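Asker: got a sequence here, can you build the structure:
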Amino acid sequence: MPGRGLTALRVAITAFFALDGFLFAGWVVRIPDIKHQTHASTGALGLALLGVSAGAVLTMTLTGRLCRRFGSHPVTVVCMVVLALSVALPPLTRSAPALGAVLLLFGAGYGGVNVAFNSAAVDLVAASGRPIMPSFHAAFSLGGMAGAGLGGLAAEDLSPARHLLGLTVIGLLVTAVAGRTLLRCEPPAPPERAPARTATADGKARRGLVVVFGLVAMCTAYGEGAMADWGALHLQQDLAASAGTAAAGYACFALAMTIGRLTGTALLARLGRSRTVIAGGTVAAAGMLLGALAPSVWAALTGFAITGLGLANLFPVAVDQAGALAGSSGVALASTLGYGGMLLGPPAIGFMADWFSLPAALTSVAALAAVATVLGVVTRHGFTDTASPGRRSG
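Answerer: Sure, this is the predicted structure:
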């Protein structure tokens, strides 16, 4: 594919990453309103949120096969349409069981589109020969920041039904524009991978490392899911923040993540992948302890921002390293574990909040960030701190 075609494809895939973050953040900042509307307890809300997890995990197990059969580009478009339509459904529910049912569909769209556009991005990264994966994840974070910021403004004046219906319209319009490029373009053929590393490594040890990288992705994505679903409620319920200020909590987190990912290539070149994971996990653990246990809104917001900076590049590095070891199957395993952590974490926090308290439950994010740090230390010699096989640095 010529350079111009790769550029157009990169823009289209970036738009889908950004839209995904935008729609997801638009939903999560209205969770406190939906909780009030459905008269759900914290535990019942956590159980309803399990619908997102269940729908996503079930779809993720099928999306890889669909991508192999029909191609990642059409699957991305179809799943994004499902996601855009389903985001308008939660305000129509009046009970926790009904909310959980519609979130099954929302989770199916979310899980499917994440696997599909990550597959499309992996093909493009390999074909371009440049480590541009952090830029796609930066677009997701930027979309999340925009969605949370708009949600904070909308929370003061618009009902959840009108706000989320507006997100559906925006989602369908962006999908129509960016989807045309995806549907016109075949996935680019990646160059041959250099076999040096994989040829000399023991197969079981290599698979074990892929699982470890997947666990790093899971630990860090758990924090993203927790911040998305519970950060606003923590600020509003435990620190008496207004609805607009509570929505700003996820915006601070998303902005910090965006900055971290936009500077991720330079950071990786300076520190290398293993030290980036170790340092990032340490920073995120400290930031989340502050965000969860701080006695004031502004200190908590600072903690959320520090957490975002720490977690920013851990997921992209984990997926990249899994792919360097085992190709597309490694990427699929790490992505599934990672998004599983993002989607299963929030319901777990809901149950822990019922047993203990929401601030105490949020410290589990810090604990898992510390686990990611330990995994980075233990497997530091398994990281490729130069360009991935088959790719040139730059």
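Asker: make it CA atoms for all contacts and neighbour counts henceforth
Answerer: Noted.
Asker: next up, the contacts around Thr245.
Answerer: 152, 235 (Cα atoms under 8 Å, 6 or more residues apart in numbering).
Asker: quick one: it and Phe304, what's the gap?
Answerer: Thr245 sits 13 Å away from Phe304, going by Cα to Cα, to the nearest Å.
Asker: quick one, helices of the stretch 51-200 of the chain?
Answerer: 72-86, 96-128, 133-157, 160-184, 196-200 (DSSP state H, counting those that start in this stretch).
Asker: so which of those helices is nearest Ala25?
Answerer: With Cα to Cα, the closest approach to Ala25 among the helices of the stretch 51-200 of the chain belongs to helix 133-157: 5.0 Å.
Asker: now that closest one: buried residues?
Answerer: 133-152, 154-155 (16 or more other Cα atoms under 10 Å).
Asker: which elements pack onto it?
Answerer: helix 3-28, helix 96-128, helix 243-262, helix 314-355 (3 or more Cα pairs under 8 Å, 6 or more residues apart in numbering; DSSP states H and E).
Asker: let's see it at 10 Å
Answerer: For helix 133-157, the elements it packs on are helix 3-28, helix 96-128, helix 160-184, helix 203-238, helix 243-262, helix 264-271, helix 314-355, judged by 3 or more Cα pairs under 10 Å, 6 or more residues apart in numbering; DSSP states H and E.
Asker: out of these, indicate the one that is most buried.
Answerer: Burial of these is given as mean neighbour count (mean count of other Cα atoms under 10 Å); helix 243-262 ranks first at a mean of 26.
Asker: and the angle from it to helix 203-238?
Answerer: Helix 243-262 runs at 150 degrees relative to helix 203-238, counting by axes from the mean of the first three to the mean of the last three Cα atoms, to 10 degrees.
Asker: and for comparison, fold this next one:
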Amino acid sequence: MPTPNKTRTATPGACRSVSSHHDLARLRAAITAFFFLDGFVFAGWVARIPAVKDQTGASEGALGLALLGVSAGGAATMMAAGRLCRRFGSHPTTVAAAALLAGSVALPPLTHSALALGLVLLVFGTGFGALNVAMNSAAVDLIAALRRPVMPGFHAAFSLGGMAGAGLGGLIAGHLSPTRHLSLLAVFGLLLTAVAGRTLISLPVPAPRGGTGPTPGSGQAADLASPPGVRRPGRARWLVAVFGLIALCTAYGEGAMADWAALHLRQDLGVSAGLAAAGYAVFALMMAVGRLSGTALLERLGQTRALVAGGATAAAGMLLGALAPTIWLALLGFAVTGLGLANLFPVAIARAGALTGPGGVAAASTLGYGGMLLGPPTIGFLADWYSLPVALTTVAALAAVAAVVAYGTRNAARTAGS
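Answerer: Now for the predicted structure:
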């Protein structure tokens, strides 16, 4: 490992490499805090979707189009966020995006029409998309320094944040208005951003183990972490697209659970608002469990087998969750779905970042969140034409597609160091 505080050429946002165990631990904690914040804020909004739907008087189809604002804002911002990471560094970009996400979560309950809701969700989605690219890029650089597949741990923090946000939302749904709840959530998010952001900005991009240190956001750490067999640009771009497709199938499922799980339980199974919020909480909990054990799983099975097993498990779980006649079977299905999807997205994004740096993270994330772009209106329209349970079975179909794609590209993935 390089000597602590080794100096290197000055670049925007950094003047030394992070190489001491203490600095790496502080950096890991700060990045973990932003992943938690992302999940907590997003789930807090998700828990209040039914109330905001009633407030705006939107139909399921109109609500699906309004929810499209989150995904549209995110997808439109991600490639720009990759360029911002290369220009200013992933650390400052992470802090700025987190502040935008936290501040804008207070806006949806102030709207009274589906159109207005969609517009403010564009702003919310912009912060969400930029934060996901920036913090994942920061995580990829840290992984290069640690030389361990720890990306699932960061995404576990996102899932734990989602579980906490959904659980808290369910508890206070009958006691606080959406306006007061999401305003308090915004204050908390901005405070956490200030605390974690101070640490993140004070520590530059870590040097990859055995390297001389990358420039911020350049992706050098990711390039050093990638195996020689994938250095050819054309092949690297092809593999990034493959991992992006897997991310798309996964994000479709995550977005569907976030946007429609509570409504499905409340509308189709007739449960209370508080119990309906438990649907996403159970899903997020099992995603967290899967991701907390994700590093050990990847080290034991390798990427390909982990991806195939996860996609197959999620497909089976979502069929049960969507079609179960009782709340308890539906919750079991959601739990199995969360366990199956847990490591698909982290592996896809980490691998894309290892291949081409922030550009790979941005490209795979854009493809991935294309799933969230397609998910809300697709499920909304299918629910109008058929039923919400039938619409939710598309999550199972795409999880199966992810497993098939991972298996079909196993030789290329193995060459890439799977």
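Asker: quick one: common contacting residues for Thr245 and Phe304 of structure 1?
Answerer: 251, 298 (Cα atoms under 10 Å, 6 or more residues apart in numbering).
Asker: related to what we said a few turns ago, any chance of the helices and strands packed on helix 133-157 of structure 1 in JSON lines, plus distance to Arg193 of structure 1?
Answerer: Shown next, in JSON lines, are those (distance: least, Cα to Cα, whole Å):
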{"stretch": "helix 3-28", "distance to Arg193 of structure 1": "19"}
{"stretch": "helix 96-128", "distance to Arg193 of structure 1": "9"}
{"stretch": "helix 160-184", "distance to Arg193 of structure 1": "25"}
{"stretch": "helix 203-238", "distance to Arg193 of structure 1": "16"}
{"stretch": "helix 243-262", "distance to Arg193 of structure 1": "25"}
{"stretch": "helix 264-271", "distance to Arg193 of structure 1": "21"}
{"stretch": "helix 314-355", "distance to Arg193 of structure 1": "9"}
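Asker: so which of those helices is nearest Arg197 of structure 1?
Answerer: Of all these, helix 314-355 sits nearest to Arg197 of structure 1, with 7.8 Å by Cα to Cα.
Asker: mean shift between the very next helix or strand once past the closest one and structure 2?
Answerer: Sequence-wise, the next helix or strand downstream of helix 314-355 of structure 1 (DSSP states H and E) is helix 358-378. Using mean Cα distance after the TM-score superposition for structure 1, helix 358-378 of structure 1 ends up 0.6 Å from its aligned counterpart in structure 2, as a mean over the superposed pairs.
Asker: tell me, helix 358-378 of structure 1 lands on which residues of structure 2?
Answerer: With TM-score structural alignment applied, helix 358-378 of structure 1 matches the range 388-408 in structure 2.
Asker: counterpart of stretch 52-63 of structure 2 in structure 1, which residues?
Answerer: Stretch 52-63 of structure 2 covers residues 34-45 of structure 1 once aligned (TM-score structural alignment).
Asker: now do the same end-to-end measure for that stretch.
Answerer: Taking Cα to Cα, the first and last residues of stretch 34-45 of structure 1 lie 9 Å apart.
Asker: mind listing what's buried along that stretch?
Answerer: 34-35, 37-38, 40, 42-45.
Asker: need the max-distance pair from those residues.
Answerer: Greatest spatial distance in the buried residues of stretch 34-45 of structure 1: Gln37 and Gly43, 15.2 Å, computed using Cα to Cα.
Asker: and Ala247 of structure 1, what's its match in structure 2?
Answerer: So, by TM-score structural alignment, Ala247 of structure 1 is matched to Ala277.
Asker: same thing with Ser141 of structure 1?
Answerer: Match for Ser141 of structure 1 (TM-score structural alignment): Ser159.
Asker: list the residues that contact its match.
Answerer: Ser159 of structure 2 neighbours (Cα under 10 Å, 6+ apart): 35-36, 38-40, 43, 153, 165, 281, 283-292, 338, 342.
Asker: repeat that for Ala299 of structure 1.
Answerer: Contacts of Ala299 of structure 1 by Cα under 10 Å, 6+ apart are 290-293, 305.
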